[in-house]
Structure formats: C-alpha cells, structure tokens
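**Q** quick one: sequence and predicted model below, then my questions.
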Amino acid sequence: MSRSENMSRIRGKDTQPEFKVRRALWAAGLRYRLHDRSLAGNPDLVFPGRRAVVFVHGCFWHCHEGCSNFRIPKTRSEWWAAKLARNKERDAKVRSELEAAGWSVLVIWECEVADSVRLDELMHELKLLPHKL
C-alpha cells in the first residue's frame, strides 16, 4: 500500500481515540455536543454550559513532542516537517481564539487515551469548571 493511499484512510473525526474519550465522559454522566462548526477549530467535544471544549489530538498529526507515536517520515521529510509545523501553528491559533472568547480548552492526546487515570483526570477537570449561570 502506498503512503498516499494509507494517509487517505486516516479520518479527521470519529476516530477510535475520540470514541474512547466520548464513552468515558458519557459513562461519567457528562453530556456534550460534537464538532461544533460555529467554534474555531471545530472542537471534538463541546460542553456549552461549562464553556469548555475538548480536542482529542492524534500524536502524529499534532506533533506530540516526546511521544513515541510522533516522528517525521523519512520520505519527503521537509514537506512533512512543514505540514506538521503548520498544524501546530493552527492548533495554537485556535486555542488562543477560543480562550479569548471565554472558552476553557482541554487537549487529550491519542497516547493518553489508553491511560484510564488520564481520562479520570479529564472528567474531574470538566466537572470542576463552573456551570453557566
């Protein structure tokens, strides 16, 4: 299978890590909206009453530094480095836009999804955020 064929099969939403996070949050009694296009960056999970959003980032696509799942491919390295740098810049811009609009932004990485302790921490962070008055 060629690289382009392989990369074309990678989805941008409804990924397995995202489903795991969604199941854990739903089981904890937290209700959310999915992929709100009216917000910058189309967050994966939106908690309107808490003014909080959650992004479930893939370690490769969002340059998770120090993660074993992130390394730049050996073929066309310069192109991949530039593309992934643009992704990282866009993530920072989206985060600052959301925070400036009064939203709390939480990021959970693909490699953290398997860690049930991290998912518990995320649920506690979301429950601590104030409800809309």
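**A** Looks like it arrived, so ask away. Numbers count the residues shown, from 1 in each chain.
**Q** can we go C-alpha only for contacts and neighbour counts from here?
**A** Noted.
**Q** now do the SS call for G12.
**A** Under DSSP: H, G, I helix; E, B strand; the rest coil, the three-state class of G12 is coil.
**Q** could you check how far it is from A52?
**A** G12 sits 20 Å away from A52 when distances are taken as C-alpha to C-alpha, to the nearest Å.
**Q** give me the more crowded residue out of the two.
**A** Neighbour count, other C-alpha atoms under 10 Å: between G12 and A52, A52 has more, with 22 against 10.
**Q** please enumerate the strands of this structure.
**A** 33-34, 45-47, 52-57, 104-109 (DSSP state E).
**Q** quick one: those as TSV, columns for distance to S116 too.
**A** Converted to TSV, the strands of the chain look like this (distance: least, C-alpha to C-alpha, whole Å):
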stretch	distance to S116
strand 33-34	22
strand 45-47	18
strand 52-57	15
strand 104-109	12
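**Q** next, the one to line up against it:
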Amino acid sequence: MSRAKRKDTAPEVALRRVLHARGLRYRVAWPVPGQRRRTIDIAFTRARVAVFVDGCFWHGCPGHGTEPSANSEWWVGKLAANRARDADTDAVLEAAGWAVIRVWEHERPQEAADRVAMTVAERSRKPSGPSSIAFH
C-alpha cells in the first residue's frame, strides 16, 4: 500500500491535462476544509468544486472493483473503510458549500472533463440581483 501513488496518478494527470487545455485553472492536492489530513485531487477554489479521481480497486468501483482472495477479511474491511471515508469527505465538503465530483479511473478524460467544466461554469456564474452600487 505504501507504494500506491496518492497523487499524480495517470488518470488524474490525464484529466488535469484536458482541463488545463480547456483553459480551466485549479489547485492540486488541496486540503479538505476542516479535514487537514484529507486532500482534494483537483480543486476549483473560487467555484468550490472538488474533483476526486478514484481508483477502481481502492474505492470499490461497482463495475471494475475486485476483492483479493488472500487475507480477504482484512481487505473487505479496508475497502469498506475507504468507501466510508469517501462518503464522509463528500458530506464535509457539501456542508461547506462545495460541489463534489467523483471520477472513476476508467472514465474517459474528455467525458469527465465535460462534467467538471459544466459544474465549474454553473457555479462560477454570478447571481443576478441588485447592483452593489448605490445611487443617491
């Protein structure tokens, strides 16, 4: 497990390349507010959009996730704890006003970037309301 990359994985870098090519700027490995030991893979801080690129094995992809047969009891607990931590992180971020996007490692970067770009654009629009300029 210590050899597993925590950031800059191939799927994460591929998604970041597509997002950067589209002119989107972001932060990498941004701390989750109130949870300093957890980080957001790709964070759009102004729009408050958190993007996580999850590995199928480590995060329990329903279509591609597997459970090892050796020491299976320990692995079942470990992978369940990972999913519970993901759910808790999502809840913490959503309570703080962030939108959370989870991308599986097997998703095509272009399609994932479409979802991310759409969410960032929607959250970046300024609400139309009364002007802050007061006329006397």
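**A** Now that the structure is in, tell me what you want to look at. Here the structure is a predicted model, which means the values were calculated and not measured.
**Q** what's the TM-score here?
**A** Laid over one another, the chains give 0.84 as their TM-score (TM-score structural alignment, normalised by the length of the first structure), with 124 aligned residues with a C-alpha RMSD of 1.8 Å.
**Q** about what we covered before: need the winner for burial among the strands of the first structure.
**A** strand 52-57 (a mean of 23; mean count of other C-alpha atoms under 10 Å).
**Q** other SSEs contacting the longest helix along the second structure?
**A** In the second structure, assigned by DSSP state H, the helix with the most residues is helix 72-95. Other elements packing on helix 72-95 of the second structure under the criterion 3 or more C-alpha pairs under 8 Å, 6 or more residues apart in numbering; DSSP states H and E are helix 56-59, strand 99-104.
**Q** the second structure: which residue goes with I10 of the first structure?
**A** By TM-score structural alignment, I10 of the first structure lines up with A4 in the second structure.
**Q** separation between its match and D41 of the second structure?
**A** Using C-alpha to C-alpha, A4 of the second structure is found at 15 Å from D41 of the second structure.
**Q** ok, now H64 of the second structure?
**A** Applying C-alpha to C-alpha to H64 of the second structure and D41 of the second structure gives a distance of 21 Å.
**Q** who's more crowded, these two?
**A** The neighbour comparison of H64 of the second structure against D41 (other C-alpha under 10 Å) goes to D41, with 23 against 12.
**Q** neighbours around the counterpart of R22 of the second structure in the first structure, how many?
**A** Alignment note (TM-score structural alignment): R22 of the second structure maps to A28 of the first structure. Neighbour count of A28 of the first structure, defined by other C-alpha under 10 Å: 13.
**Q** wouldn't A28 of the first structure be in contact with M123 here?
**A** Yes: using C-alpha atoms under 8 Å, A28 of the first structure is in contact with M123, at 7.4 Å.
**Q** tell me the residue in the second structure aligned with P130 of the first structure.
**A** Using TM-score structural alignment as the criterion, P130 of the first structure maps onto S124 of the second structure.
**Q** list the contacts of that match.
**A** Listed by C-alpha atoms under 8 Å, 6 or more residues apart in numbering, the contact set of S124 of the second structure reads R46, A47.
**Q** what of G65 of the second structure?
**A** Taking C-alpha under 8 Å, 6+ apart as the criterion, G65 of the second structure is in contact with C56, F57, W58, H59.
**Q** buried sites along stretch 24-32 of the first structure?
**A** Using 16 or more other C-alpha atoms under 10 Å as the test for burial, stretch 24-32 of the first structure gives A24, L25, Y32.
**Q** and stretch 79-97 of the first structure, by the same measure?
**A** Buried residues in stretch 79-97 of the first structure, defined by neighbour count with 16+ other C-alpha under 10 Å: W80, L84, K88, D91, V94, R95.
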